[in-house]
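**Q** Quick check, what structure comes out for this input:
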Amino acid sequence: MSKVRHSRYRGHRFPAEVIAYAVWLYFRFPLSLRMVEDLLAARGIVVSHETVRRWAEKFGQDFGKSLRRRTPQLGDKWHLDEVVVSINGKKHWLWRAVDQDGFVLDALVQSRRDKRAAERLLRKLIRKQARAPRVLITDKLRSYGAARTKMGMTFEHRQHKGLNNRAENSHQPIRRRERIMKRFKSARHLQRFVSVHDPIANLFHFPRHSLSAIDYRELRTVAMTVWQDVAGSREAA
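**A** Purely as a prediction, here's the structure:
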């Protein structure tokens, strides 16, 4: 394996492509730290799960921010939903927004499930997307409508349990990871994880059922090239 040099990895014993590959495995797939350790060992790379954890913490946020900066403007039909997450015996709520194509717009961990929490999510979304939605789709939680009214927004708001499957389904990867990790350690831990997981998931999100195998592979190759550029693990031409 040829070694890629990047200032981000200065002082680390392993080359950039190894560190980036470990971080990608951890956030891209529902794997525990020990599973990533075993996958690396199968390729002759001996590294502890604790080292993988430190790499994920040190480099993950940087990778996530870089991917978000590269993300084009997403859809204007927003699906919002919230799911309860138990952390150290206390209820927290993971609020998540996705667009009509299933791309995650943002996620926010909060301790409440009320008007103030819904308003906080909406304000964050509008600030980051630089626009209000054309249509907002939610379940029947009244907090969404109350937040919309307080903010003086006039976008269309549809409330129906059956319309919001897209947002509800977006929670599934986090649920799988929650089981693998045997729960998140803190609200901050969960927030940090989703802030990296979601941009990576968006990068590799393709409507596979509507693509030919050739088109799918081409898109996957492009996504891998973007990831390597972001991670600084691609060899210079």
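
**Q** rest of the way, CA atoms for contacts and neighbours
**A** Fine.

**Q** Does residue 184 touch residue 190 like I think?
**A** Yes. Residue 184 is within contact range of residue 190, at 6.0 Å (criterion: Cα atoms under 8 Å).

**Q** So which residues of the protein form helices?
**A** Taking DSSP state H, the helices of the chain run over residues 16-28, 33-42, 49-70, 115-129, 142-150, 165-169, 172-180, 187-203, 213-231.

**Q** Let me have these in a markdown table, extended by mean neighbour count and distance to residue 109.
**A** Below are those laid out as a markdown table (neighbours: other Cα atoms under 10 Å; distance: least, Cα to Cα, whole Å):
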| stretch | mean neighbour count | distance to residue 109 |
| --- | --- | --- |
| helix 16-28 | 21 | 18 |
| helix 33-42 | 17 | 23 |
| helix 49-70 | 17 | 16 |
| helix 115-129 | 17 | 9 |
| helix 142-150 | 17 | 16 |
| helix 165-169 | 19 | 15 |
| helix 172-180 | 15 | 12 |
| helix 187-203 | 19 | 6 |
| helix 213-231 | 15 | 26 |
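
**Q** Rebuild these as TSV, extending it with distance to residue 159.
**A** Output for the helices of the chain, formatted as TSV (distance: least, Cα to Cα, whole Å):
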stretch	distance to residue 159
helix 16-28	32
helix 33-42	39
helix 49-70	29
helix 115-129	14
helix 142-150	9
helix 165-169	12
helix 172-180	21
helix 187-203	25
helix 213-231	34
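
**Q** Can you tell me the centre-most residue of the chain?
**A** residue 198 (1.1 Å; Cα atoms, centre = their mean).

**Q** Another sequence for comparison is provided below:
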Amino acid sequence: MTPSPVSYKRHRFPPQIISHAVWLYFRFPFSLRLVEEMLLERGIVLSYETIRRWAMKFGLDYASRLKRKKPGRLDVWHLDEVVVSIHGEKRYLWRAVDQDGYILDEIVQVRRHAKAAQRLLKRLLHKQGCRPRRMVTDKLGSYAAARREIMPGVEHRSHKGLNNRAENSHVPLRKRERAMQGFRSWRGLQRFVDVFSALRNLFVPPQPSRHSAIAIHLHRLRAIAEWRSVTLPA
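**A** Predicted coordinates for the structure are as follows:
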């Protein structure tokens, strides 16, 4: 079923400006103030707080309408977790990517125990609709315990050297974290990664080093076309 168009009722600025501001903020390592300045250069006068409200209101709506990559039974899931600190409190951002580096899911959790790993696997199965051919993790024992409970028939390879794909997937978010000088809340972090990763999945081609410049250019043009079809009224 095709979702209804995004509603921009009671907004003074046109949808083109709103969607462009949200795209700039989530797609590039820009702070809200830098996005404000970039729009000002184009003659669009608004505050960074307006951009923040747009990002909160429309970001998840946009992301939910973007097409997801179709899962397959031959997929390989790479799982890893990274520590994030907010106001001195540490939690873990659990992430799963497939063999092409496509981000399948992310979830902020307090612990690194088996229940946390089980929660990630259950979310993945719900979103993907099928089990992978193989699961690759580092040597954290929580993954093995969760796999035995949730996906006992799936092959599991546990080796730090095999999980570079998942570990490298943390790099873009780390760069963004530095540009933003950290996140402000855990709920805000979860909301941000849901949108940030959806846009990255759309605009960054799988294994870009193996593509020609023309292929990457065409991929980006198709991504821009999909973004506009999702965010702008027909």
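
**Q** Let me see the contact set for the residue nearest to the centre of structure 1.
**A** By Cα atoms under 8 Å, 6 or more residues apart in numbering, the residues touching residue 198 of structure 1 are 104, 106.

**Q** what's near enough to touch the residue nearest to residue 115 of structure 1 when sequence neighbours are not counted?
**A** In space, and not counting its chain neighbours, residue 115 of structure 1 is closest to residue 143: 4.3 Å by Cα to Cα, 6 or more residues apart in numbering. Counting by Cα under 8 Å, 6+ apart, residue 143 of structure 1 makes contact with 113, 114, 115, 116, 118.

**Q** Might you report the residue contacts of the second one?
**A** Taking Cα under 8 Å, 6+ apart as the contact definition, residue 114 of structure 1 lies against residue 143.

**Q** and the lengthiest strand in structure 1, which stretch of structure 2?
**A** Secondary structure of structure 1 per DSSP state E: the longest strand is strand 77-87. Strand 77-87 of structure 1 corresponds to residues 76-86 in structure 2, going by TM-score structural alignment.

**Q** May I see the buried residues of the matching stretch?
**A** 76, 77, 78, 79, 80, 81, 84 (16 or more other Cα atoms under 10 Å).

**Q** And the fourth one, how close does it get to residue 202 of structure 2?
**A** This points to residue 79 of structure 2. 20 Å (Cα to Cα, to the nearest Å).

**Q** One more: the first one?
**A** Between residue 76 of structure 2 and residue 202 of structure 2 the distance, using Cα to Cα, works out to 20 Å.

**Q** how far is stretch 166-182 of structure 1 from where the chain is centred?
**A** Centroid separation for stretch 166-182 of structure 1 versus its chain: 11 Å, with Cα atoms, centre = their mean, to the nearest Å.

**Q** hmm, I was thinking of stretch 78-92 of structure 2
**A** 15 Å.

**Q** For it, report the contacting residues that lie outside it.
**A** Under Cα under 8 Å, 6+ apart, the answer for stretch 78-92 of structure 2 is 93-99, 108-112, 135-138, 163, 165-167, 170, 182-186.

**Q** Likewise for stretch 117-135 of structure 2?
**A** With contact meaning Cα under 8 Å, 6+ apart, stretch 117-135 of structure 2 is reached by 70-79, 94, 104-107, 142-143, 146-147, 149-151, 154-157.

**Q** now stretch 227-237 of structure 1
**A** Contacts of stretch 227-237 of structure 1 (Cα under 8 Å, 6+ apart): 4, 5, 6, 16, 17, 20, 63, 66, 67, 225.

**Q** 7 Å instead?
**A** Residues from elsewhere that reach stretch 227-237 of structure 1 (Cα atoms under 7 Å, 6 or more residues apart in numbering): 4, 6, 16, 17, 20, 63, 66, 67.
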